[in-house]
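# Got a predicted structure here, sequence first:
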Amino acid sequence: MNANTNNSNGNRIIPLTCSGHTRPVVDIQFSSITPEGKYFLISACKDGNPMLRDGVTGDWIGTFQGHKGAVWSARLSKDSEKAVTGSADFSAKVWDTHNGQVLHTFVHNHIVRATDFNHDSTKIITGGKEQKLRIFDLYRPDAPAMELLGHEGMIKAVVWDEQHHTVLSAGEDATVRIWDLRTMRESGTIQCDAPISTMTLSSDGQYVSWAAGKTANFWKPDSSFEDVKKIQTKENTSSVSLHPSHKKFVAGSDDDLWVRIYDFETEEVVEVYKGHHGPLHTVSYSPDGEIYATGSEDGTIRLWQTDATKSYGLWQKDDTSNA
């Protein structure tokens, strides 16, 4: 712990610093809550070594070793039994999270920037520099991938929305594309004002969130393509994550070192914190909303408590009040 800031209520926020990576952290994701009441945090880093951590404490669990280049994307399956990573070594790998072993390696023709699982972890989807989406069947890993074509720039983010039978993809062509998995065709597009850097599905599946230039964008997949809540930000926004309550969201910027919390309804910044020594590339709320994680150019992940008045994980009331 080494950085702290007072929030709007005067309570001191002390983030936990998770070290271990040696280069910029470019992607983080919390898992769903397991039947045992736990959750995990996975991170992708330019050092080529994605890591798995305890989601509450940030304690290191293991490193997935095998990529030969920067890892741009890391995602956990719904049950946290598997992980999928996309790399600059032109491959996507699926891992066993219990022993860290590679289960499958899927070779591509260029850099893989985005990955995700379907709901039951039987398939993965990838996207990247080739400007095409590939869907691989983990039961038939040697079978040719299904391909979806339409992007006119590098794909930087993919989301598999099983609830609405769709996949969403986005990237440098400033377009969110929605693909109907029943027909394997593009069913709609959402045009943005700038290239899209990150995109995630909320823990309850109700919102898709993405960062595009100086905007934070939120869309309900069961609404029209025009019904996007676009919030203007003063800084270039690199990543956004919506709190499970849908009342606020966290945003990171690659313009400065600050973490900003926005009120979802008023669209105003309500809290600002500084802890990193480099710009923020990725942010994510935990599935219970008690903490959020930030990943930075400085090579660290920091965990921040949502409510500093509560005891949670390694944060205890007495420790906070006496800090």
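Sure, I can see it.
# Every contact and neighbour count from this point should use C-alpha atoms.
Will do.
# what about the closest residue to Thr115 other than its chain neighbours, which helix or strand?
Leaving aside its sequence neighbours, Thr115 sits nearest to Thr126 (C-alpha to C-alpha, 6 or more residues apart in numbering; 4.5 Å). Element membership of Thr126 [criterion: DSSP states H and E] is strand 123-128.
# what's the angle from the helix or strand following that strand to strand 123-128?
Moving toward the C-terminus from strand 123-128, the first helix or strand encountered (DSSP H and E) is strand 132-137. Interaxial angle, strand 132-137 versus strand 123-128 (axes from the mean of the first three to the mean of the last three C-alpha atoms, to 10 degrees): 160 degrees.
# which other helices and strands contact strand 132-137?
Strand 132-137 is packed against strand 123-128, strand 146-149, with contacts defined by 3 or more C-alpha pairs under 8 Å, 6 or more residues apart in numbering; DSSP states H and E.
# if we can go back for a sec, enumerate every residue touching the residue nearest to Thr115.
Applying C-alpha atoms under 8 Å, 6 or more residues apart in numbering, one finds that Thr126 lies in contact with Gly86, Ala92, Val112, Arg113, Ala114, Thr115, Asp116, Leu133, Arg134, Ile135, Val158.
# try Asp54
Asp54 touches Tyr39, Phe40, Leu41, Trp60, Ile61, counting by C-alpha under 8 Å, 6+ apart.
# ok, which pair from the residues you listed is furthest apart?
Tyr39 and Trp60 (13.0 Å; C-alpha to C-alpha).
# Helix or strand: which one has Arg75?
strand 71-76.
# for comparison:
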Amino acid sequence: MSAPRPADPHPETTGTASPALLRDFYRTMLTARLLDEEAVALQRQGVFPAYVSLRGQEAAQVGSAAALDRDHDFAFPTYREMAVALALDVDMVGYLASHRALWHGGLYDPMRSRFAPINAVVGGPVPHAVGWALGERLRGDPGCAIAYFGDGASSEGDVHEAMNFAAVFAAPVVFFCQNNQWALSVPNDRQVAGGSIAARAAGYGMPGVTVDGNDVVAVHAAVREALERARSGAGPSVIEARTYRLGPHSTSDDPGRYRDPDEERRWRERDPIARLRAVLERDGHADTAFFEEAEREAGEQAIRIRDGVSSAPPPGGEEMFTHVYREPTEALRAQQRAWREEAEL
């Protein structure tokens, strides 16, 4: 696969970033795109039982992750934040192990990477992020949390309760909504009252910002500002990154049943990777050699990760009984004994 080329002859970004940072953004976003394609192929080949693509949301994820303080902050992802994991140097074979159903939450070290276990509950990462952030504030530590969720999750009660709790207690957390226009097959206008998720922040007494989620520079600047605000003790913020899911909701979904092809075409013309490439070319920050090298390195990394997760050994059956309870119950021990006896037959 070749990197997407820009359809817009006049690319724009909001804010500024150094040429070196822009090139880093491009490399990470491109690697995420190619790895995402490999993951979809693994699902089609039966290696993954299911997979959730991030195609089209690379700028929102990479830009937000790059703003984090890797020594102190913590990211709380859903099942779609593969590019966030990549940007935070998570062990990607361990990350994708969850999609292969080798281990719930992934086989990477969350504490080292500052990337919490994958959470497949809709809206689930949001209260977790608030709890962690409040702990940081009570300890007097400088860390901030970023909670990832989608436009569909914004309608969950857990998200509203977490926002209210965070605002009351001035928890240092950034609520980062990737509004990709579709809550599975339900469009924004059918499930987001008022048309804006960021506007809801006012009801909790916190700032809400809407940003172009396909502009990696704008996303990075907005998240950095929100983190600085939280770190200063001013409390939480809501950022709504407006982007688009270019692929299906998951590999079991058919967007052709509910989306207009013209809508998809318009958003493909705003592809975040092509857009960043156009900015780099226009401003003279990268040449053909850079793009060729970036594509070669990204492709090699994606293949290496693909092969690593494909060949990873499955866990032993005993792990079904591990970490269920801190102190195993007698009923659990009995189930484990019964399983062991059957396994040995």
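Arrived safely, thanks for sending. This one's a predicted model, so the numbers in the text were calculated from it and none came from an experiment.
# Give me the TM-score for these two chains.
Once superposed, chain against chain, the TM-score is 0.33 (TM-score structural alignment, normalised by the length of the first structure); 185 aligned residues with a C-alpha RMSD of 6.7 Å.
# picking up where we left off before, turn the contacts of Asp54 of the first structure into JSON lines, columns for neighbour count, secondary structure and distance to Ala170 of the first structure.
As requested, the contacts of Asp54 of the first structure are exported to JSON lines (neighbours: other C-alpha atoms under 10 Å; DSSP: H, G, I helix; E, B strand; the rest coil; distance: C-alpha to C-alpha, whole Å):
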{"residue": "Tyr39", "neighbour count": "20", "secondary structure": "coil", "distance to Ala170 of the first structure": "27"}
{"residue": "Phe40", "neighbour count": "23", "secondary structure": "strand", "distance to Ala170 of the first structure": "26"}
{"residue": "Leu41", "neighbour count": "27", "secondary structure": "strand", "distance to Ala170 of the first structure": "23"}
{"residue": "Trp60", "neighbour count": "16", "secondary structure": "strand", "distance to Ala170 of the first structure": "31"}
{"residue": "Ile61", "neighbour count": "15", "secondary structure": "strand", "distance to Ala170 of the first structure": "31"}
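# what about Asp262 of the second structure, how many neighbours?
Neighbour count for Asp262 of the second structure, taken as other C-alpha atoms under 10 Å: 9.
# again, but for Gly188 of the first structure
Neighbourhood size, Gly188 of the first structure [other C-alpha under 10 Å]: 13.
# Same question for Ala241 of the second structure.
If you count neighbours by other C-alpha under 10 Å, Ala241 of the second structure ends up with 30.
# Then Ser321 of the first structure?
11.
# got it, and Ala129 of the second structure?
Number of residues near Ala129 of the second structure (other C-alpha under 10 Å) recorded here: 28.
# Please identify the buried residues of the host helix or strand of it?
Counting by DSSP H and E, the element that carries Ala129 of the second structure is helix 125-139. Along helix 125-139 of the second structure, these residues count as buried under the neighbour rule (16 or more other C-alpha atoms under 10 Å): Pro125, Val126, Pro127, His128, Ala129, Val130, Gly131, Trp132, Ala133, Leu134, Glu136, Arg137.
# Would you mind listing the two of the residues you listed that lie farthest apart?
Maximum distance among the buried residues of helix 125-139 of the second structure (C-alpha to C-alpha): 18.5 Å, for Pro125 and Arg137.
# show me what contacts the nearest residue to Val84 of the first structure once chain neighbours are set aside?
Leaving aside its chain neighbours, Val84 of the first structure sits nearest to Val94 (4.4 Å; criterion: C-alpha to C-alpha, 6+ apart). With contacts defined as C-alpha under 8 Å, 6+ apart, Val94 of the first structure is in contact with Lys82, Ala83, Val84, Thr85, Val102, Leu103, His104, Thr105.
# Are there helices or strands packed against the host helix or strand of Val84 of the second structure, and which ones?
Using DSSP H and E, Val84 of the second structure maps to helix 82-87. For helix 82-87 of the second structure, the elements it packs on are helix 19-44, helix 58-66, helix 92-96, judged by 3+ C-alpha pairs under 8 Å, 6+ apart.
# Give me the buried positions along the following helix or strand past the shortest one.
I take that to be helix 92-96 of the second structure. Note on helix 92-96 of the second structure: by DSSP H and E, the next helix or strand toward the C-terminus is helix 110-113. With burial defined by 16+ other C-alpha under 10 Å, the residues of helix 110-113 of the second structure counted as buried are Pro110, Ser113.
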